[in-house]
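predicted model, plus sequence, below.
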Amino acid sequence: MEMIGGRCTMPKRQRTSVNIPNSSVNHHLSRRIVLLGKSGVGKSAAANTILGQTVFESAVGSISVTRESSVKHATVSGRSVSVVDTPGFFDTQMSSEHLMIEIVRSVYISSPGPHAFLIVFPVNRFTKQEEEIPQMIEMLFGEEVLKYSMILFTHGDQLEGRSIEEIIAENEALRYVVDQCGGRFHVFNNKDQNNREQVNDLLQKIDTMIEQNGGGHYSNQMYEDAYRIRREEEFESVRKETEMRVRAEIQRENEIQRQEEIERVRMETEMRVRAEIQRENNVRKQQEEKQNTPECEKRSGFKKFFSKYCKYFLIGIAAGAIIGGGAGRDVCGVVGEVVGGVVGGVVGGIVGGVVALIVHKRQRRH
C-alpha cells in the first residue's frame, strides 16, 4: 500500500461523540496501549509519560528516532500497563513497505491485542498529513479500529491559556477526525512527567472506551479479518483494472479491425467503380470507332481508288461528253449539244469507273 505523496480517500462516516465520565471498570486489570502518529509529534515522550519513566528514546524536533515497533511495561497506579511505540507515519527515512510492516507489528507485540490506539497530534499543528492518518490506520487495521482509538494531544504546555475544546471547535477537519474516534481525546504535557493525574485521567478514559466496546479489546483476529478483507479488495481492484484494460484492448483491436474492414470495402468499391467506368469508356469508344471507322475508311479508299484510276474516269467523261454532245446537236441543235454533252459525260464517267474497277480487280488477282 502506497502511503507517501498520495491522499487517502475513503467515505466519511458519522460517529457519535461521547462525554467521558469516570469509569467503574476494575482498575487492577492490565492495559495495552499502542501509540500512532507522525514522526516528531511526541509519541515516545508520551509513552515515557504514561509509564512514568524514560524507557523510549525521545528527541525534540521532527526527526524520527524510532525505526521499529517496541513494547515496554510498567506498573501504573497499581496495575500493569504496556505501551507500544511505533515509527512515524510519513517517515521519509524508511521505505513505505517497511514502515507499514512495523506499524502492523504493534498489534502482535501487544498480544492478544491493544485496548487502545492513541493517535498522537501536537496541539499547535494539524496539517493535511495529520488529517489522513485516521484513514490510513483504518486501511491498515480495518473499520473496527477507530472504536478502540482516541486522539492524544501533546505539547499541552503550548495551549497558552486556551482550551483544547476551543481549538477543536475552530478547526473543522480536526473536529471531524476527533468525531471519527467517537469524540474521545486527551491532552498531555510531556514536560511534566511527575504529573500523574494526567496519566490517571487518560487511563480512566481508556476504561470508559473499553466499557463502550463491551469490555473487549482490538484482537489479532480483527487484524487478520481486516487484512483478509483488504487483500480481497486489492484483488478485486486488480481484477477490475485488468478486466477494464483487457476490454479496452479488445475494443481498440476491434476498432482497428473495423477501420481496416471499412478501408478494405472502400478500396474494393473504388476499384469496382473505376473498373466499371473504364469498361463503359471502352465500350463507348469501341462503339464510336465502329460507327466512325467504316465511313472514314470508305471515303479514304475511294480517294485512293479515284486517284489511282482517275484517267479512266476522265477518258470516260470526255468520250461520253463528245459522243453525247454530237448526238444531241444532230437532234436538237445547240441545246441538244449541251444536254447531250452533260448526259454523255455522266454516262462516260460511270463507264470509266466501271472500267477502272475491272482493271483494279484484275490487278489485285495478279
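Sure, I can see it. Note that the structure is predicted; figures quoted are calculated from it, not measured.

all contacts plus neighbour counts: C-alpha atoms, from now on.
Will do.

so residue 120 sits in a helix?
No. With DSSP: H, G, I helix; E, B strand; the rest coil as the criterion, residue 120 is strand rather than part of a helix.

quick one: stretch 322-335 to chain centroid distance?
114 Å (Cα atoms, centre = their mean, to the nearest Å).

which parts of it are buried?
With burial defined by 16 or more other Cα atoms under 10 Å, the residues of stretch 322-335 counted as buried are 322, 323, 324, 325, 326, 327, 328, 329.

likewise for stretch 228-235?
residue 230.

and that stretch, how far out from the chain middle?
Counting by Cα atoms, centre = their mean, stretch 228-235 comes out at 23 Å from the chain centroid.

what's it in contact with?
residue 139 (Cα atoms under 8 Å, 6 or more residues apart in numbering).

same deal with stretch 115-133?
7-8, 31-38, 41-43, 89, 134, 145, 148-156, 158-159, 164, 173-174, 177, 206, 210, 216-218.

put this next to the previous one:
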Amino acid sequence: MGFLLHKIQLNCLFTGSATELRLMVVGSSGSSQFQLTNTILGREEFSSDVTGISGSRKNTGELAGRPVAVINGPNIYDKDICQAKRKMELRRSKCLCIPGPHVFLVAFDKEKISPNTLNTPRLMKKSFGRHCLKHCMVLLAYDGNPEGAEVQKTDWHLKELIEKYGGRFHFFSKNWRDRSKDQELLQKIEMMVASLGGGYFSSRTFQKAEDCVKKEEKRLRKQRAAEIEKTWTDMEGLYTADELYNQKHAYTTNVGTEIRAKAEMDNAWLRTSLARGLGTGAVVGAVLGALFGSIEGPGGMVLYGTIGGAVGGSAGGTAQVAIDISWCLWVG
C-alpha cells in the first residue's frame, strides 16, 4: 500500500488531559516565530532582536497550565544559511518533534503581510507533507494595542492567507508578559486537534525521523550499559530496598531523558544529510581544510576550510558547492 502520507494517531487522544502538546512553530522570515515561542512559554527564550536561528531548538514549559514542547527551526525563507544546512535543520526539527506535532503554528507579523507571504502554504507542504495544512493555524503578532488584534475589511492579503490555512487563526501580543490570551489559544489548539481525531500529524519523513532516533537511543544505551550497571551496583551499597528502587528509577529516568535528547539532536539520518546533499568529497575536503585552518585561528579556518572544500569537492561536486559547505560547517 506504500507509505501513509497522512496519519492521525488515535492512540494519542489527549483533549482535557495533561499530555504534552507538541507545537511546531514555523515562520517565513523575521522574528515572529521566536516572539510566539516566548509568548507560549511565558519567558524570553529568544531576545527581541532575534530574527533567525541557524539550528533547530526545542523548549518545554506550560501554556495555560498545559505541558507543551515548542520546536523552532530556521525560518523557511532564511537565505543566510545554505541549502544543505537548511535541509539538515528541517530533518532535525522533525526529530525534535517525533512522533509528530499536534499542531503547526505558522507565525506572521500582522503589519508585514505581503503577496509573497501567500507562498508559505506551498513551502509548508513541500517541507512537511501535502496534508500538513489541515494541522496548521495562523498566528498573527501585533504590538501592544489590542486594536491591532483585528482583521480589517481592507486586509485582503491577510484574509487570503488565513483562508489558505483553513480559516484558523489567532492573534498574539509581541509582549510575552501579556498572558491574557493564553487560555484562548490553548482552547483553539485543543478544539482543532479534537476535530482532527485527537491525534498528531505524521508523514513518511516523521516516521523516518522516529526510526532513526530510536536506533540512536539503542546505540547510546548500549554504549553506556557498563556505566549504568556500575552506578546501580554502587547504589546497592548505599540504599535500603525501597530507597534503592526510587534511586534507580530516578537515575534511569534521567539517563533515558539525556539519551533521548542526544538522539534527537544527532543521529544517522542527520549525519548523512550533508554528505547526501553535497557529495562526500566536498564534505570531507571542507572538514579537513577547516581542521588545518584552525592552526591559523578562526579567520584561517574559514579560509583554509574553503580551500580544502574546493579540493575535496573536485570528486564530489563543484568548487562553489564546496565553498558553501565549508562555510556551513564553520558558521553552523
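Sure thing, it's come through. A quick note: this is a predicted structure, and the numbers were derived from the prediction, not measured.

is the most centrally placed residue in the second structure in a helix, a strand, or coil?
The residue lying closest to the centre of the second structure (Cα atoms, centre = their mean) is residue 93, at 2.9 Å. Here residue 93 of the second structure is helix, with the state taken from three-state DSSP.

same deal with residue 138 of the second structure?
strand.

what lines up with it in the first structure?
Correspondence of residue 138 of the second structure to the first structure, assessed by TM-score structural alignment: residue 151.

measure how buried its match is and give me the count.
Residues within reach of residue 151 of the first structure, counting by other Cα atoms under 10 Å, total 25.

now residue 184 of the first structure
Counted with other Cα under 10 Å, residue 184 of the first structure comes out at 22.

my guess is it meets residue 177, correct?
No. With contact defined as Cα atoms under 8 Å, residue 184 of the first structure and residue 177 do not form a contacting pair (10.0 Å).

so how many other residues sit close to the nearest residue to residue 214 of the second structure once chain neighbours are set aside?
With sequence-adjacent residues excluded and distances taken as Cα to Cα, 6 or more residues apart in numbering, residue 214 of the second structure is closest to residue 263, at 7.6 Å. Look at residue 263 of the second structure: counted by other Cα under 10 Å, it has 23 neighbours.

what's the match for the residue nearest to the centre of the second structure in the first structure?
Residue 93 of the second structure maps onto residue 106 of the first structure when the alignment is built from TM-score structural alignment.

and for residue 281 of the second structure?
In the first structure, no residue is equivalent to residue 281 of the second structure according to TM-score structural alignment.

for the host helix or strand of residue 281 of the second structure, buried residues please.
Applying DSSP states H and E as the criterion places residue 281 of the second structure in helix 280-293. Along helix 280-293 of the second structure, these residues count as buried under the neighbour rule (16+ other Cα under 10 Å): 280-293.

and if you look at stretch 50-59 of the first structure?
For stretch 50-59 of the first structure, by 16+ other Cα under 10 Å, it's 50, 51, 52, 55, 56, 58.

wait, what's in contact with the second one?
For residue 51 of the first structure, the set of contacting residues under the criterion of Cα under 8 Å, 6+ apart consists of 73, 74, 75, 76, 81, 83.

ranges for the strands of the stretch 1-150 of the second structure?
Counting by DSSP state E, counting those that start in this stretch, the stretch 1-150 of the second structure has strands at residues 21-27, 57-63, 66-72, 103-109, 136-142.

nearest to residue 302 of the second structure, of those?
Closest approach to residue 302 of the second structure among the strands of the stretch 1-150 of the second structure is made by strand 57-63 (25.3 Å; Cα to Cα).

from what I see, the match of residue 138 of the second structure and residue 182 are in contact.
No. Between residue 151 of the first structure and residue 182 there is no contact under Cα under 8 Å: 9.7 Å.

following the helix holding residue 281 of the second structure, which helix or strand comes up?
Per DSSP H and E, the first helix or strand lying C-terminal to helix 280-293 of the second structure is helix 298-316.

tell me which other helices or strands that next one touches.
For helix 298-316 of the second structure, the packing partners by 3 or more Cα pairs under 8 Å, 6 or more residues apart in numbering; DSSP states H and E come out as helix 280-293, helix 319-331.

helices of the stretch 51-200 of the second structure, residue ranges please.
83-96, 120-128, 156-164, 182-195 (DSSP state H, counting those that start in this stretch).

between strand 66-72 and the first one, find me the angle.
An angle of 170 degrees separates the directions of helix 83-96 of the second structure and strand 66-72 when computed by axes from the mean of the first three to the mean of the last three Cα atoms, to 10 degrees.

weed out the non-buried ones from the contacts of stretch 115-133 of the first structure.
Taking 16+ other Cα under 10 Å as the criterion, what is buried in the contacts of stretch 115-133 of the first structure is 8, 31-38, 41-43, 89, 134, 145, 148-156, 173-174, 177, 206, 210, 217-218.

count the residues that sit near the aligned partner of residue 69 of the first structure in the second structure.
Aligning on TM-score structural alignment places residue 69 of the first structure opposite residue 56 in the second structure. Using other Cα under 10 Å, residue 56 of the second structure has 20 other residues around it.

so residue 56 of the second structure sits against residue 76, correct?
No. In this structure residue 56 of the second structure lies outside contact range of residue 76 using Cα under 8 Å: 12.0 Å.

residue in the second structure matching residue 355 of the first structure?
Aligned counterpart of residue 355 of the first structure in the second structure: none (TM-score structural alignment).

residue 355 of the first structure sits in which helix or strand?
Counting by DSSP H and E, residue 355 of the first structure is found in helix 220-365.

relative to helix 96-109, how tilted is that helix?
Put simply, helix 220-365 of the first structure runs at 150 degrees to helix 96-109, going by the same axes, to 10 degrees.

what range in the first structure does the longest helix along the second structure sit on?
Ranked by residue count and defined by DSSP state H, the top helix of the second structure is helix 241-265. Helix 241-265 of the second structure corresponds to no residues in the first structure, going by TM-score structural alignment.

quick check: next helix or strand after that helix?
helix 268-271.

that next one packs against which elements?
Against helix 268-271 of the second structure (3+ Cα pairs under 8 Å, 6+ apart) you get helix 83-96, helix 204-223.
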